[in-house]
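K.L.:
the sequence isn't on hand, but the structure is:
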């Protein structure tokens, strides 16, 4: 899936411009976001509906920020975010959601995203969030990130997650430390494709993938 980790990222553009890629399973949502963002002076460099296509095209497009739905027909926004940020750590992601609770916040931290945007957010707040993310600013409070990461670390020793394998627990513990898939691959001496497979399995077992648990950004929600 996607590009090799040493893929070149082209970002030659006018000073101050922000390039945005939109990933959502609904065409009308993508079109609505494109029209709005371009009206706000942001450059939309691409859009798509699937995890596989997103993983291939986002880095090729030289995007600065990805506005990303959670559930996708062939995967999750979490997996896409973790993958593209392993290829290009300067690329930032914002997850779309219709509500916020601890599980949603864990999803955002698990993805390695800069933050989240509510689907009902006012337009100028969305544009401002994208511009803030493009500078590398985290839109999540330190306490939120630390609490979510502590949850991942504690889950590795929780008997309630007894179905986790040893390798999955190793990966989860490092996710709790904020490592990317590439960093986990290097730390554990595993192929990155293997790490991504373990992450995909973890998402399902922990309730973040495969339709389990509250998804980040449900497809039926209204446009912002």
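P.N.:
Great, that's in hand. Just so you know, these numbers come straight off a predicted model, no measurement behind them.

K.L.:
please count neighbours and contacts with C-alpha atoms only from this point.
P.N.:
Noted.

K.L.:
elements contacting the strand or helix carrying residue 66?
P.N.:
Under the criterion of DSSP states H and E, residue 66 resides in strand 65-68. Other helices and strands packing on strand 65-68, by 3 or more C-alpha pairs under 8 Å, 6 or more residues apart in numbering; DSSP states H and E, are strand 19-23, strand 92-97, helix 123-134.

K.L.:
immediately after that strand, which helix or strand?
P.N.:
Counting by DSSP H and E, what follows strand 65-68 is strand 71-72.

K.L.:
against that first model, consider the following:
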């Protein structure tokens, strides 16, 4: 597995390189200290996976991910970030990242993410999974409520009776309306 590391902190890049290069199935093929550099190295080196910091100079990790995946959709990107905020998580996932790992994690989790993403699957740190699920649940609750708000009280009654298996004639009779109205 050929890996490119993009982080503006040298100690992070060096630490990851030493730990990754100790794995028999992994090799760090390059390091980038900013977003522009990682886009260039991605073209030159064609890594399997890029470990991408989000907050980098010259071009942030979100935009760098978009550019890289537009040119080479076969490359996989794992965000490695301090940001737990849903804005950063959703932006990276929308940009096409296959994984999101927090910098506070242990190296074993980075390895798990690399191997999972290399198999073509997605990987999210457990804390990130909570953020994504909470956001999804909130979205669905809002979406469902919005759809429901467009129905009048009478329309809700008709929908309820249809759900109970009543015919349009039965609904019309129960609500004292014409059968044609309940069909609409």
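P.N.:
Here it is on my side, so go on. No experiment lies behind these values; they were computed from the predicted model shown.

K.L.:
circling back: want to throw the helices and strands packed on strand 65-68 of the first structure into JSON lines with mean neighbour count?
P.N.:
JSON lines is the format used below for these (neighbours: other C-alpha atoms under 10 Å):
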{"stretch": "strand 19-23", "mean neighbour count": "26"}
{"stretch": "strand 92-97", "mean neighbour count": "28"}
{"stretch": "helix 123-134", "mean neighbour count": "19"}
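
K.L.:
helix or strand: which one has the spatially most central residue of the second structure?
P.N.:
Centroid-nearest residue in the second structure: residue 93, 3.1 Å away (criterion: C-alpha atoms, centre = their mean). For residue 93 of the second structure, the host element (DSSP H and E) is helix 86-95.

K.L.:
if we can go back for a sec, any idea which of the helices and strands packed on strand 65-68 of the first structure gets closest to residue 203 of the first structure?
P.N.:
Across these, residue 203 of the first structure has its closest neighbour in strand 92-97 (15.7 Å, C-alpha to C-alpha).

K.L.:
the closest one vs the second structure, average offset?
P.N.:
On superposition with the second structure, the mean distance recorded for strand 92-97 of the first structure (mean C-alpha distance after the TM-score superposition for the first structure) is 0.9 Å.

K.L.:
packing partners of that strand?
P.N.:
strand 65-68, helix 77-87, strand 115-118, helix 123-134.

K.L.:
as a markdown table, the ones you listed with distance to residue 33 of the first structure would be great.
P.N.:
A markdown table is the format used below for these (distance: least, C-alpha to C-alpha, whole Å):
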| stretch | distance to residue 33 of the first structure |
| --- | --- |
| strand 65-68 | 9 |
| helix 77-87 | 17 |
| strand 115-118 | 12 |
| helix 123-134 | 10 |
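
K.L.:
tell me which of those sits nearest to residue 166 of the first structure.
P.N.:
Going by C-alpha to C-alpha, the one of these nearest residue 166 of the first structure is helix 77-87, 20.6 Å.

K.L.:
what's the angle from that closest one to strand 19-23?
P.N.:
150 degrees (axes from the mean of the first three to the mean of the last three C-alpha atoms, to 10 degrees).

K.L.:
what does helix 77-87 of the first structure rub up against?
P.N.:
3-7, 51, 54-55, 58-59, 68-71, 91-93, 95, 107-108, 110-113, 180-183, 196, 199-200 (C-alpha atoms under 8 Å, 6 or more residues apart in numbering).

K.L.:
weed out the non-buried ones from the residues you listed.
P.N.:
3, 51, 54-55, 58-59, 68-71, 91-93, 95, 107-108, 110-113, 180-183, 196, 199-200 (16 or more other C-alpha atoms under 10 Å).

K.L.:
out of the helices and strands packed on strand 92-97 of the first structure, flag the one nearest residue 100 of the first structure.
P.N.:
That would be strand 115-118 among those, by C-alpha to C-alpha, at 8.2 Å.

K.L.:
where does the helix holding residue 93 of the second structure end up in the first structure?
P.N.:
Counting by TM-score structural alignment, helix 86-95 of the second structure falls onto residues 102-111 of the first structure.

K.L.:
quick one: the matching stretch to the second structure mean distance?
P.N.:
Looks like 2.0 Å for stretch 102-111 of the first structure (mean C-alpha distance after the TM-score superposition for the first structure).

K.L.:
so which bit of the first structure is stretch 32-40 of the second structure matched to?
P.N.:
With TM-score structural alignment as the criterion, stretch 32-40 of the second structure aligns to 48-56.

K.L.:
now residue 107 of the first structure: how far from residue 153 of the first structure?
P.N.:
Remark: distance between residue 107 of the first structure and residue 153 of the first structure (C-alpha to C-alpha, to the nearest Å) = 14 Å.
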